[in-house]
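**Student:** with the sequence up front, the predicted model follows.
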Amino acid sequence: MATPLDAIKEVAEQNLGFYAFCFADEIAASDVQEVAQWADDNDRIFLHTSTDIDEAVVTKNALEAANIGHTHVMYSHDYTGATGGFAGVALDQQYGRTDGVKTVHLKAIRGLDPSDITQTQANEMIAAGVTFYSGFGNSESSVSAIYGGKLSDNRYLDFVMGIDWLRNTIEVSVFNGQRIRRTTPQTSRGMMMTKNDIVMGLEQAVRAGLIAPGQWNGIPVGEVQTYDYLPNGYYVYHDPIDEQSQVDRDNRLATQFTVIAKGAGSIHGADITLVPQA
């Protein structure tokens, strides 16, 4: 009998043109980790829903301990409605438009009834990083919304999807640049052409709201030092073409490009102090 892992591998064999996936029926907890590992290894998003709170918490903690990302763990009493509904919200990313990035936190899922959970259960899921769909506010004016949106490695789903998209966009832009130009010379000029191809993708990410100007807190790269401000939200560095090895030159390779980008992030909460005066 085919396992869930066998099933998704078969799908991938027949069609590589998919990014996120889920199963029509809830799969056993014992099958989740190997499917999650496959998703992580293949840069796919696995949307997993559990109808048991304790099981959802244990699963999320196990995936985090195994350093497995690219899997989203959600709890809901309604597997089908939550899985399909959440996918519809999460995958509504419109990178081709201004501010097209969408976070799932506090968004509504049409047609899905909120799960009836206690505050203690909510706190357990929040601590573990399990997403849930519940009512907020008093019973007379409750609003149903998604709470969470983290992946199994505690990165946010919208950010990881955006970075996966950006990586692919840059690859396609560089590919098309070499395909359309008569030639991309193996010179400083050709390196600049390729850099411009990369920047085209990065500028699209800025318009979409995925990356934005901000302080770089990572390691030094090229002329950028830790804590430098990135006015464009990104920086592209490459090793000088004149210093490349003869082997790389014979193989018609560019020198190494390194791209750093500052995520625009998303505000999910705020501390507000009200100072009244009569």
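**Tutor:** Thanks, I have the structure now.
**Student:** use CA for all of it now, contacts and neighbours both
**Tutor:** Fine.
**Student:** quick one: the strands in this protein?
**Tutor:** For the chain, applying DSSP state E gives strands covering 20-21, 45-50, 71-75, 131-136, 143-147, 214-215, 229-230, 234-238, 257-261.
**Student:** contacting residues for the residue nearest to Q178 when sequence neighbours are not counted?
**Tutor:** The shortest distance from Q178 to any non-neighbouring residue, by Cα to Cα, 6 or more residues apart in numbering, is to T184 (6.2 Å). Contact analysis of T184 by Cα atoms under 8 Å, 6 or more residues apart in numbering lists Q178, G190, M191, M193, T194.
**Student:** how near is T184 to A7?
**Tutor:** Separation of T184 from A7 (Cα to Cα, to the nearest Å) stands at 42 Å.
**Student:** same check on Y19?
**Tutor:** Counting by Cα to Cα - Y19 and A7 are separated by 15 Å.
**Student:** next, the one to line up against it:
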Amino acid sequence: MTTQSLNGIVNVTVSVSPSMPSASSLNVGLIVGTSTIIPTATRVATYSSTSDMLSSGWTGTEPEYKAAVAYFSQSPAPTSVMIGRQDATVPETPLEAVQACRTASNGWYGVYVCGVADSDIEAIAQYVQSAQPQTMFFYDTQSANVASGTTPNVMSTLQSDKDNRTFGLYSATEQYSGAAAMGLAMGSNTGLANSTFTMAYKSLVGITPDNLSTQQVSNITGWNGNVYTTYGNGYELLVQGHMADGTPLDQVLYLDALTVDIQTTVMNALVSLPKIPLTDAGVTMLMNDIAQVCDQAVTTGFLAPGIWNGPAILGLTPGTNLSKGYMILAEKVSTLTQEQIQQRQAPPIYACVKLAGAIEHVVIGVQVSL
């Protein structure tokens, strides 16, 4: 018996949604140098380990390889590194090399450049302040002026420039301690539950602590620089984990991650849905997407419930308890002008977040009774 197709009555079509781009995890570092293993036309290459580098033509004697050893030696270890080529035959400045590597790839977040002079450090630091996508610069210096407290020096210059995207480490003997610090930061940024970290008081695997006087440590940290030295009865510690302007590294990194995650989530909503109506309900859809990102930031430990101490925003006033660690607010669609409506512009949305912060200094009073 011939049966008739049901399509004429109930026509079912199946559509598989395309996978949306995920947000960058901001956990890959770039090491730049003048070795010629990577062609200038290629500019950058990605490796999963130093063994991967050796199998790809590196000999193990190059500065980039040695920096990668310091980078991958950290615990937890990063999952990959990118190596960038500085074309020394042109000649190309370190800054121009970093810029060319950014043009070639958006896949890296941190950057370390081998063998740079103080003037190059200052030029790269100035560039990364406004580089897109967001970038973080790591360097090490053996400058005697830094340790002695003599100005000018590279750390005092970056401090006065208020650079919040540059992490400097004084190291009298180790050439690649900045690469180790970058490896620590990239490896620690896993995005897992309770994974947020600070750079303060961590160990740099494979790096020998500097033998510094108390005054030298005070001089270096006074410029918002960082040291790796010995404390107490044998603690080998990275202190203080700050960027050149004094901002903790983790705060810069996780605010970057939050920004990227929100941007990617909202963009994916705009791409994946037939449309988001320009109504209060449509705006609420976007607010819910942003709330999911903030929930994840609470899960990792970057955000936490607390009292809002920022400015008054819509219905949020100073002193309000953010019980979720954040509050998402938006203007009403009715506040839009006709021109904004014609441009299909959403009303302003505000993600008000409370940072969990971190304890890095403790005062303890011991009371004794005889």
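**Tutor:** Received the coordinates, thanks. Treat the numbers as computed from the prediction; the structure is a model and nothing was measured.
**Student:** related to what we said a few turns ago, out of the contacts of T184 of the first structure, which two sit at the greatest distance?
**Tutor:** Q178 and M191 (11.4 Å; Cα to Cα).
**Student:** those two: which has the busier surroundings?
**Tutor:** Legend: neighbour count by other Cα atoms under 10 Å for Q178 of the first structure and M191, higher for M191 (20 against 16).
**Student:** tell me the counterpart of that one in the second structure.
**Tutor:** Matched by TM-score structural alignment, M191 of the first structure corresponds to V283 in the second structure.
**Student:** wait, doesn't that match sit right on A346?
**Tutor:** Yes: at 7.1 Å, V283 of the second structure counts as touching A346 under the criterion of Cα atoms under 8 Å.
**Student:** what segments of the stretch 101-250 of the second structure are helices?
**Tutor:** Here the stretch 101-250 of the second structure has its helices, by DSSP state H, counting those that start in this stretch, at 118-128, 144-148, 154-160, 177-188, 214-222, 249-272.
**Student:** what does the stretch 251-370 of the second structure give?
**Tutor:** 280-300, 338-342.
**Student:** okay, these in a markdown table with distance to T229 of the second structure next?
**Tutor:** Below are these laid out as a markdown table (distance: least, Cα to Cα, whole Å):
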| stretch | distance to T229 of the second structure |
| --- | --- |
| helix 280-300 | 29 |
| helix 338-342 | 57 |
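**Student:** so which of those helices is the most packed in?
**Tutor:** When the helices of the stretch 251-370 of the second structure are scored by mean count of other Cα atoms under 10 Å, the highest mean neighbour count falls to helix 280-300 (a mean of 18).
**Student:** how big's the offset between that helix and the first structure?
**Tutor:** Superposed on the first structure, helix 280-300 of the second structure shows a mean distance to its aligned partners of 0.6 Å (mean Cα distance after the TM-score superposition for the first structure).
**Student:** how long is stretch 322-333 of the second structure from one end to the other?
**Tutor:** Start-to-end, stretch 322-333 of the second structure (Cα to Cα) is 25 Å.
**Student:** how about the contacts made by L212 of the second structure?
**Tutor:** By Cα under 8 Å, 6+ apart, the neighbours of L212 of the second structure are T229.
**Student:** aligned partner of A29 of the first structure in the second structure?
**Tutor:** In the second structure, A29 of the first structure lands on D118 (TM-score structural alignment).
**Student:** touching, its match and M155? I think so.
**Tutor:** No: under the criterion of Cα under 8 Å, D118 of the second structure makes no contact with M155, lying 9.2 Å away.
**Student:** where's the residue nearest to the spatial centre of the second structure relative to T196 of the second structure, distance?
**Tutor:** Computing the C-alpha centroid of the second structure and ranking residues by Cα atoms, centre = their mean puts L253 first, at 3.2 Å. L253 of the second structure is 10 Å from T196 of the second structure, where distance means Cα to Cα.
**Student:** before we move on, what about D261 of the second structure?
**Tutor:** 16 Å.
**Student:** now do V271 of the second structure
**Tutor:** 30 Å.
**Student:** so for these two, which residue has more residues nearby?
**Tutor:** T196 (23 against 12).
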